[in-house]
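> sequence isn't available, so here's the structure alone:
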């Protein structure tokens, strides 16, 4: 999933990023622009922009292996 962090003090927002990178950029923004104020605001989650389809790839690999093992078992 991709995350976008919005500042609670001004109009700043991060681009769509992995969670840890978005958090890091929000903290850096607060340190530079709002010193002494704890980071706050909103976090948006983009489930469509997940940075690939790792779950789909894993499922396809499992199905392929099952067919492979079934095929080998039938040919014994």
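Nice, I can see it. Because the structure is predicted, anything quoted here is derived from the model rather than measured.
> going by C-alpha atoms from here, please, whenever you check contacts or count neighbours.
Fine.
> strands of this protein, start to end?
2-7, 41-46 (DSSP state E).
> this is the comparison structure:
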């Protein structure tokens, strides 16, 4: 049996757990029934397990290097 359109969209956008929750709420199913229904659906509807990571715009490597340089400089002058 085909999933309702709203549940298919949730499955694509938010993943399996959210789709199971949506299906339970909309159809009044038990957790087991909803899980079986979602998992029996064709794999083309499954959301990716590991969505691509968004690259951070903060240059953490440069920040850590700057902190290291400041720390070493402070240590040199403190021992003076």
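Yep, it's here. Since we're looking at a predicted model, the values are computed, not measured.
> just give the TM-score of the two.
After superposition, the two chains reach a TM-score (TM-score structural alignment, normalised by the length of the first structure) of 0.43; 62 aligned residues with a Cα RMSD of 3.7 Å.
> distance of residue 28 of the first structure from residue 5 of the first structure?
Separation of residue 28 of the first structure from residue 5 of the first structure (Cα to Cα, to the nearest Å): 12 Å.
> would you mind telling me which of the two has the busier surroundings?
Per other Cα atoms under 10 Å, whichever of residue 28 of the first structure and residue 5 has more neighbours is residue 5, with 23 against 14.
> okay, the strands of the first structure in a markdown table with distance to residue 63 of the first structure next?
Below are the strands of the first structure laid out as a markdown table (distance: least, Cα to Cα, whole Å):
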| stretch | distance to residue 63 of the first structure |
| --- | --- |
| strand 2-7 | 27 |
| strand 41-46 | 28 |
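> which among those is found nearest to residue 32 of the first structure?
strand 2-7 (12.3 Å; Cα to Cα).
> which other helices and strands contact that closest one?
With contacts taken as 3 or more Cα pairs under 8 Å, 6 or more residues apart in numbering; DSSP states H and E, strand 2-7 of the first structure sits against helix 19-33, strand 41-46.
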